[in-house]
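**Q** with the input below, show me the fold.
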Amino acid sequence: MPDPSTYRPKPGEIPVDPGVYRFRDQHGRVIYVGKAKSLRPRLSSYFQDITALHPRTATMVTTAASVEWTVVRTEVEALALEYSWIKEFDPRFNVKYRDDKSYPFLAVTMGEEFPRAQVMRGAKRKGTRYFGPYGHAWAIRETLDLLLRVFPVRTCSSGVFRRAHASGRPCLLGYIDKCAAPCVGRVTPDEHRAIAEEFCEFMSGNTSRFVRRLEGRMREAAAELDFEQAARLRDDVAALTKALEKQTVVLGDATDADVFGIADDPLEAAVQVFHVRGGRIRGQRGWVVEKESEDLPTLVGHLLQQVYGDADTVPKEVLLPVLPEDDDAAREWLSGLRGSTVDLRVPQRGDKKTLMETVTRNAQQSLARHKVARAGDLTLRSRALQELQEALDLDEAPLRIECYDVSHVQGTNVVASMVVFEDGLPRKSEYRRFIVRGALGDPVDGPTTIDDTAAMREVLGRRFRRYLEEAEGAGDLDLQAADSDGRRDRDEVEHEPNGGPIDPETGRPRRFAYPPSLVVVDGGLPQVNAAQAVLDDLGIEEVALVGLAKRLEEVWVPGQDYPVILPRTSEGLYLLQRLRDEAHRFAITFHRQRRSKAMTSSALDGIPGLGPGRQKALLRHFGSVKRLREASVTDIMSVRGIGPALAETVSAHLAGATPEPAVNLTTGEVLE
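**A** The predicted structure follows:
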């Protein structure tokens, strides 16, 4: 464990200017990012007596091996740089804001030719407009069903849209006038996009003009004695009014604001935010955050970065329980994102203070629910790591664990997976997939096969050779052995070895630059011994290794004749099972993708210069490979994008190719 005094900078070296600092561990990975009005006092505070620091801060400074800083001109620049570095490096010791539930959004895919309205969760996608979040998905569907009378935007999936377009018949919503049916040409793409834009404008809060427009058309229809049309317009007005009634008016002055409420205890804090647009609550969202030594103003500053760093819009007002530590800098940063002044303040009286109290009560209830749900979640994770440390006789708890699994069908289409858990939680950005090609460099997609033990040897060899290359900058290692057919897998190799775990061009960590504390392989003693032989050959001694056998959930350790038996109620065993199951899921998903691709391969694959686009053009023109094989060079040249040289290449390739026999993928038997 590094001693903070070994990398403590001299006080005179640290500037007093505002800036951003990064702590790195012994492998060069960024583990903490922070900002300061004055770097000297802030950094000096980390190097005081360890016993006086917050436990998590003490763990951070003893895990770190170096610290570096960047000086900026203003606090606003420091705020922006801190946010960008946290997003880029995802430091493990920075405060993590986790949604206390998965909130659904009403999304409109404006990036598509025919925009679609639908319920979406998860990460936001480029070119899609989002409204919400809502408390329940059924609330979105109910609101959408009301609004489709007035804004008949497409809601069907891509598959339904294509089938309707091919058959020339719209779906049910098209027949009942709740969809403009662009699939069958009732409206042009531009007309349908105009409908989608009006729908988005209504959802954004500009509602009054649509109600007034429909009421005006209703009166005109009644004056012309077209009572049937007037009745339809009356129902449309009623639908819009009902949709508006579902969104409670909380601020009478049509304010656009985000209202935050916070409830905290010594360990965690719950945050709730109400998104108010046009005086109405348009959405609600919540987070739960593990507190460190930060006080509430510091926590609020980080919260604003989390919420508005990637936000599409920033409201005119942001109402908070307390102002952030650098409120002027935060106000200037938010105003820059919005393009106009943002009012950042604590409400003192009136409707806004009442609403703040309501949001705070929601935060208190959220924290209470979370404390019940986590009733030992943090404790159980710590206990699991401690149990593994004691059962496997490790020097310290295994904070980073990697698990490997191999997937194949009777030795064909062999692939492997690597999943990573840090601090007992999955770190999916570190997951990797491997295509196992065998010792001779032949793809394992044909007659050549490979068993689990050989596959495990190859995968671990490739992974830890990459670790040695990237961590030590050893550019003369045997790259041919690391990838036996001379090619690099896109899923596992990103950069050439060039002097250490941090890529000098991007400044980001290399993909395999950090060793795990513990390696888990799916299997018993044969797989464990094979894996240990790889580590021994590479001279890696600091990595512990175990295998988890499925039959009796035995934990096998290299060099021991008998397994370690963990109690069925052991949290350590439960963590190993989660690792093994996650590795199996990740491997089998990749294997199914590979097998599906192999089953749909075409005789046109492998023809030089003939990519997927030209293959589709040929098949669309001739209808099948059989007809293409019978076509002349002149006929092939008639297809757009196919020149004389390529046409001759295609004709020669198909003339020399023999039809491939059908093969049973389970038994390997050739079918007649």
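
**Q** please make it C-alpha for all contacts and neighbour counts, starting now.
**A** OK.

**Q** which of the helices or strands spans Val322?
**A** If you go by DSSP states H and E, Val322 is not part of any helix or strand.

**Q** all helices of the stretch 501-650 of the chain, in order?
**A** Ranges of helices within the stretch 501-650 of the chain are 525-538, 571-599, 612-622, 625-630, 633-637, 644-656, based on DSSP state H, counting those that start in this stretch.

**Q** for Trp85, find the nearest of these.
**A** Between Trp85 and those, the tightest spacing by C-alpha to C-alpha is seen for helix 571-599, at 29.1 Å.

**Q** buried residues in that closest one?
**A** 571-573, 575-580, 582-588, 590-591, 594-595 (16 or more other C-alpha atoms under 10 Å).

**Q** these two touch, right, Leu575 and Arg383?
**A** No: look at Leu575 against Arg383 with C-alpha atoms under 8 Å: they stay out of range, at 10.3 Å.

**Q** who does the helix or strand hosting Arg466 touch, helix- and strand-wise?
**A** Assessed by DSSP H and E, Arg466 sits inside helix 452-472. Using 3 or more C-alpha pairs under 8 Å, 6 or more residues apart in numbering; DSSP states H and E, the elements in contact with helix 452-472 are strand 400-409, strand 412-422, helix 479-482, helix 525-538.

**Q** one more to line up against the first:
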Amino acid sequence: MADPSSYRPQTGEIPTNPGVYRFRDPHGRVIYVGKAKNLRSRLNSYFANPAGLLPKTHAMVYAASSVEWTVVGSELESLQLEYTWIKEFKPRFNVVFRDDKTYPYLAVTMGEKLPRVQVMRGERRKGTRYFGPYTAGAIRETMDTLLRVFPVRSCSAGVLKRAQASGRPCLLGYIDKCSAPCVGRVTPEEHRALADDFCAFMGGEAKRFIARLEKEMGAAVAVLDYERAARLRDDITALRKVFERNAVVLAEDTDADVFALHEDELEAAVQVFHVRGGRVRGQRGWVVEKVEDFTTPDLVEHLLQQVYGEDAEVQGRLPREVLVPVEPSNAQDLAVWLAGIRGAKVDIRVPQRGDKAALMSTVRENAEHALRLHKTRRAGDLTVRSQALQELQEALELPVPLLRIECYDVSHVQGTNVVASMVVVEDGLPKKSDYRKFSITGAAATDDTAAMHDVLTRRFRHYLVDKTAQVEAAELVATPAVAAAGANGAAPGAAAPDDALSDTTTPAPRAKFAYPPNLVVVDGGKPQVNAAARALESLGIDDVYVVGLAKRLEEVWLPDSDFPVILPRSSQGLYMLQRIRDEAHRFAISFHRQKRGKAMTVSALDGVPGLGDSKRKALLAHFGSVKKIKAASAEELTAAKGVGPALAAAIVTHFSPGGEGGGSGDTVPAINMTTGEVLET
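**A** This is a model prediction of the structure:
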């Protein structure tokens, strides 16, 4: 690992012009490509204080051994050169958008002498027109339907050669789903015209072909050629079936790509809907790992740069409009670059209202689902889980394998309704039966560190109680009297014949906190970690390790450490810690909302004159429910603490049939004002 000061260029050597720079590793490989309006300012930011860089940038600077730059004439030129170099060198520290799954495309090999229609996946080829992506079932059905109208060749090269050699077409030629250019039924020019029509229909010109066929059908009916008219009718039905399969979502003259993304600290999922002629013609998705310090506008800029740079080479066409969730960085130059690729103006817009904003919301939902699905699949992989646990153990230098991890999070709103959560992961998988919730009151609710100390103290105090109970139970079973009872056929733990243990009962171990974790993770930085460590130390527990995960920079803190442990952004161990922390946060938030909702409960007792909060609680504690309070007489009510004859009479009057709380005799339940749920009966 190189020291950045060993290859730092002199400040006066770096120009102040716009340009593109490359960091190289000791082997000469390009590991990062970036662009800058001012090269000197940008490059100096890497070397001024390397220790203060974000973890991912820190790793890149120390992995490099040299830096070089190229001056360009404008920011637009820097955008173009940056894309070219990223595509050429594929630097490992640059954002790379990877397909979240392999999509099938309907492809037409226009570069061949006899174009072929086929379903294709993987890398794209030059000279081939692509349509989609589609789901596997839909693409087969679409292709099968269109071949009856546009009988383009769909056979492989081997089948084509055999047909040409034998002079007989394949089965598709006999059933009229291929025009059989292999045996000369149509000329290569006529077959290419069919392929052009196929591409034009898939490109959004469906109405033109349907109108043409309808006109031909009318002409056939006029000359009483009903057989041809019937064939044309079936062709029209087939084209309409394909055309109407995609719902109209925007105006029919709209050609646009609608992008949306959903991100967290480590990854982002991107989805795009391809809208042509107002209809959704395809959908595509990517998942990207954030190995750079990118804002959302930066992420959008690199997304458009990579997607359309690639598409331009293989398709040569872009939509008139690109809808994005936020305006990308360097938007004006990006629009100029895309316009140069398309050969016409490209509008990059952020929809605010109307149908386009509604469609953007739908695409965003797809992105959220894609990221959840990606995380779920990643967490469910046994190999990945094992790798993550191993990475964590090595990075934290722990002497024991991480079989059980517990994570704690505190949730509140400005110090009110303070709660905490405990989530459990065993062998890398959540164990929801062991999740626990904590209510925090008194002095512990004053700040997060005090709350964390209180929660850890309570949890591990229970563990010590459980541990003592188990030890006592084991010792009890091992006593001679119990052993003798077992030898005589009595059940273990039963009374001995001499009744020596007749007054002894076996303690029942508590299942809730019976098993200690190998690692405790707290949501927070150095203060929270130290508070958790003090709680364990005060209880004399020294075999449970503690770390904290600070959310802003995803730093891992150890107790009494001045510097955090920096895990690589692509680390499976960091990903597992983040997933556990997010689950603890979710569980704490849900409990906090539940508790806050109960605090907003309106009870049927609230309308009783002179009945305050303390006396209402005393009544509920004495009778157990509002229903029993309503049924009680005035004399019975006075048995509750603090309730005198006058107040008891007021309560009876309130719940009488003619009173405010009685109505027609129906009971008035307590209602949660947040959810509308009936809480008391």
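
**Q** quick one: TM-score?
**A** Superposed pair, TM-score by TM-score structural alignment, normalised by the length of structure 1: 0.56. Supporting alignment: 392 aligned residues with a C-alpha RMSD of 2.2 Å.

**Q** give the aligned range of the helix holding Arg466 of structure 1 in structure 2.
**A** The counterpart of helix 452-472 of structure 1 in structure 2, using TM-score structural alignment, is absent.

**Q** buried sites along that helix?
**A** In helix 452-472 of structure 1, counting by 16+ other C-alpha under 10 Å, buried: 452-453, 455-472.

**Q** how about the contacts made by Val275 of structure 2?
**A** Counting by C-alpha atoms under 8 Å, 6 or more residues apart in numbering, Val275 of structure 2 touches Thr254, Asp255, Ala256, Asp257, Val258, Arg281, Gly282.

**Q** measure the third one to Val346 of structure 2 for me?
**A** Ala256 of structure 2 sits 10 Å away from Val346 of structure 2 when distances are taken as C-alpha to C-alpha, to the nearest Å.

**Q** higher neighbour count, those two?
**A** Between Ala256 of structure 2 and Val346, counting by other C-alpha atoms under 10 Å, Ala256 is the more crowded of the two (26 against 21).

**Q** the more buried one -> structure 1?
**A** Taking TM-score structural alignment, the alignment pairs Ala256 of structure 2 with Ala257 from structure 1.

**Q** can you tell me how far that match sits from Asp100 of structure 1?
**A** Here Ala257 of structure 1 is placed at a distance of 22 Å from Asp100 of structure 1 (C-alpha to C-alpha).

**Q** and if you look at Val20 of structure 1?
**A** Distance of Val20 of structure 1 to Asp100 of structure 1, given as C-alpha to C-alpha: 30 Å.

**Q** looking at the two now, which is surrounded by more residues?
**A** Set side by side, Val20 of structure 1 and Asp100 show more neighbours around Val20, with 26 against 18, by other C-alpha under 10 Å.

**Q** to which residue of structure 2 is that one aligned?
**A** By TM-score structural alignment, Val20 of structure 1 lines up with Val20.

**Q** tell me roughly how far the helix or strand where that match lies lies from structure 1 on average.
**A** In this assignment (DSSP H and E), Val20 of structure 2 forms part of strand 19-24. Average distance, strand 19-24 of structure 2 versus aligned residues of structure 1 after superposition (mean C-alpha distance after the TM-score superposition for structure 1): 0.5 Å.

**Q** what is that strand packed up against?
**A** Against strand 19-24 of structure 2 (3+ C-alpha pairs under 8 Å, 6+ apart) you get strand 30-36, helix 39-47, strand 66-71, helix 75-89.

**Q** go with 7 Å
**A** Contacts defined by 3 or more C-alpha pairs under 7 Å, 6 or more residues apart in numbering; DSSP states H and E place strand 19-24 of structure 2 against strand 30-36, strand 66-71, helix 75-89.

**Q** alright, calling it a day.
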